[in-house]
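J.: with the input below, show me the fold.
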Amino acid sequence: MALTIGMLGRATHTKVETIRYYERIGLLSAPGRSGGNYRSYGEAELGRLSFIRRARQLGFSLDQVRALLELSDDRGRDCATVDALARGHLAEVERKIADLAALQRELAAMVDSCHGGTVGSCRIIEALGPTRSD
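T.: Modelled structure (predicted):
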């Protein structure tokens, strides 16, 4: 099966520019070329790009994706490194969720403190701090 870059993009829901970028930074190897000098991709590239896309959807950084790809290329290796990488990423996600929950509580308190009136007496504006120097 030979896929053009457009076909590969559609199959993985990835923009052509993103595929080219992944090639430039080494996440995808340079593809073979067709007789008309078009990029030509196969099952291996489709699988690798699908792996990259899923990892990115889960919020792994490009460096983490690179590490995961290198680890996945060594099928006989112990998966402790993969586990440690995923656990570290999970901890970061949990930290971000906690930060967002705190932000939500603070914003909810600000909104709940608003009882109408004029901007000059607005509790939300007041909570944000001074807006002008008097």
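J.: all contacts plus neighbour counts: C-alpha atoms, from now on.
T.: OK.
J.: where's the residue lying closest to Leu28 once chain neighbours are set aside relative to Ala108, distance?
T.: Using C-alpha to C-alpha, 6 or more residues apart in numbering and skipping residues adjacent in sequence, the residue nearest Leu28 is Tyr22, 5.6 Å away. According to C-alpha to C-alpha, to the nearest Å, Tyr22 stands 41 Å off from Ala108.
J.: follow-up on the earlier one: quick one: the residue nearest to Leu28 and Val16 touch, right?
T.: No - applying C-alpha atoms under 8 Å, one finds Tyr22 not in contact with Val16, separated by 9.9 Å.
J.: name the SS class of the residue nearest to Leu28, please.
T.: Of the three states, Tyr22 takes helix under DSSP: H, G, I helix; E, B strand; the rest coil.
J.: give me the number of residues near it?
T.: Using other C-alpha atoms under 10 Å, Tyr22 has 17 neighbouring residues.
J.: where along the chain do the helices fall?
T.: 5-12, 16-24, 43-57, 62-72, 80-112, 123-128 (DSSP state H).
J.: adding distance to Ser34, write those out as a markdown table.
T.: Formatted as a markdown table, these follow (distance: least, C-alpha to C-alpha, whole Å):
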| stretch | distance to Ser34 |
| --- | --- |
| helix 5-12 | 11 |
| helix 16-24 | 17 |
| helix 43-57 | 15 |
| helix 62-72 | 26 |
| helix 80-112 | 36 |
| helix 123-128 | 60 |
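J.: now the other sequence, so there's something to compare against:
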Amino acid sequence: MKIGELARLAGTNVETIRYYERDGLLPVPARSEGNYRIYGETHAQRLFFIRRCRGLDMTLDEIRVLLHFKESPQENCADVNRLLDRHIGHVTQRMQELQELERQLKDLRERCGESRDAAHCGILDGLSQAIVPSGKTASHVLGSHGHAANSGLVKGTQDKQGR
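T.: Take a look at the predicted model:
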């Protein structure tokens, strides 16, 4: 199948597939005489695996580790368990951060008074304050993970991208 068909089948776009190829997550496909990429069932299955992992908010480096173990079924999967445990910890931490973000937004929303002009807007005034009540810098764009995905689990994998 051609790249467009694979993209439709997997529910992704062509550029994502090309990116995964360049990044080594998908094997380079064979080419037709017209130089079109020709994908097979192996590519589709691997792309489905990657998409499922991404849907679980796993980083590309975490996916590399999982693919390593998927391709090496004789290896002990204790490192897979550790990777998933760390990822669960990340999700738990992220949920706490999002709850704090929600609290801060609700606090800001409660500052809204009866004033209809921006000069007396409690929300804008609250956003102008330099200190966040918890003492932390709040951001909903903290990045996906605060840790290196491979952490030495698989030699030869490199931390190329945080997400």
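J.: can you pull the TM-score for these?
T.: The TM-score (TM-score structural alignment, normalised by the length of the first structure) is 0.88; 129 aligned residues with a C-alpha RMSD of 1.6 Å.
J.: counterpart of the residue nearest to Leu28 of the first structure over in the second structure?
T.: Matched to the second structure by TM-score structural alignment, Tyr22 of the first structure sits across from Tyr20.
J.: just Ile97 of the first structure next, same as before
T.: For Ile97 of the first structure, the residue aligned by TM-score structural alignment is Met95.
J.: same deal with Cys79 of the first structure?
T.: So, by TM-score structural alignment, Cys79 of the first structure is matched to Cys77.
J.: who touches Gln104 of the second structure in this structure?
T.: If you count contacts by C-alpha atoms under 8 Å, 6 or more residues apart in numbering, Gln104 of the second structure has none.
J.: ok, now the one 3 residues further on?
T.: Contact analysis of Asp107 of the second structure by C-alpha under 8 Å, 6+ apart lists nothing.
J.: aligned partner of it in the first structure?
T.: Matched to the first structure by TM-score structural alignment, Asp107 of the second structure sits across from Ala109.
J.: wait, what's in contact with Ile5 of the first structure?
T.: Counting by C-alpha under 8 Å, 6+ apart, Ile5 of the first structure has contacts Val16, Ile19, Arg39, Ser40, Tyr41.
J.: next one: it relative to Ser61 of the first structure, how far apart?
T.: 23 Å.
J.: could you do Phe51 of the first structure as well?
T.: In this view, Phe51 of the first structure and Ser61 of the first structure are 13 Å apart by C-alpha to C-alpha.
J.: likewise for Leu27 of the first structure?
T.: 12 Å.
J.: neighbour-wise, which of the two wins?
T.: Each of Leu27 of the first structure and Ser61 has its neighbours counted (other C-alpha under 10 Å); Leu27 has more, 21 against 13.
J.: touching, the more buried one and Arg66? I think so.
T.: Yes - if you go by C-alpha under 8 Å, Leu27 of the first structure and Arg66 touch, sitting 6.4 Å apart.
J.: which residue packs closest to Leu66 of the second structure, ignoring adjacent ones?
T.: In space, Leu66 of the second structure comes closest to Val80 once its chain neighbours are excluded; the distance is 6.7 Å by C-alpha to C-alpha, 6+ apart.
J.: contact partners for that neighbour?
T.: When contacts are counted by C-alpha under 8 Å, 6+ apart, Val80 of the second structure touches Val65, Leu66, Phe69.
J.: ok, those residues in the first structure, which still hold?
T.: Compared against the first structure with both residues aligned by TM-score structural alignment, their matches' C-alpha atoms under 8 Å, the contacts of Val80 of the second structure retain Leu66, Phe69.
J.: out of the contacts of Val80 of the second structure, who's nearest Ala44 of the second structure?
T.: Ala44 of the second structure lies nearest to Leu66 out of those, by C-alpha to C-alpha, at 16.7 Å.
J.: return the residue of the first structure aligned against that closest one.
T.: With TM-score structural alignment as the criterion, Leu66 of the second structure matches Leu68.
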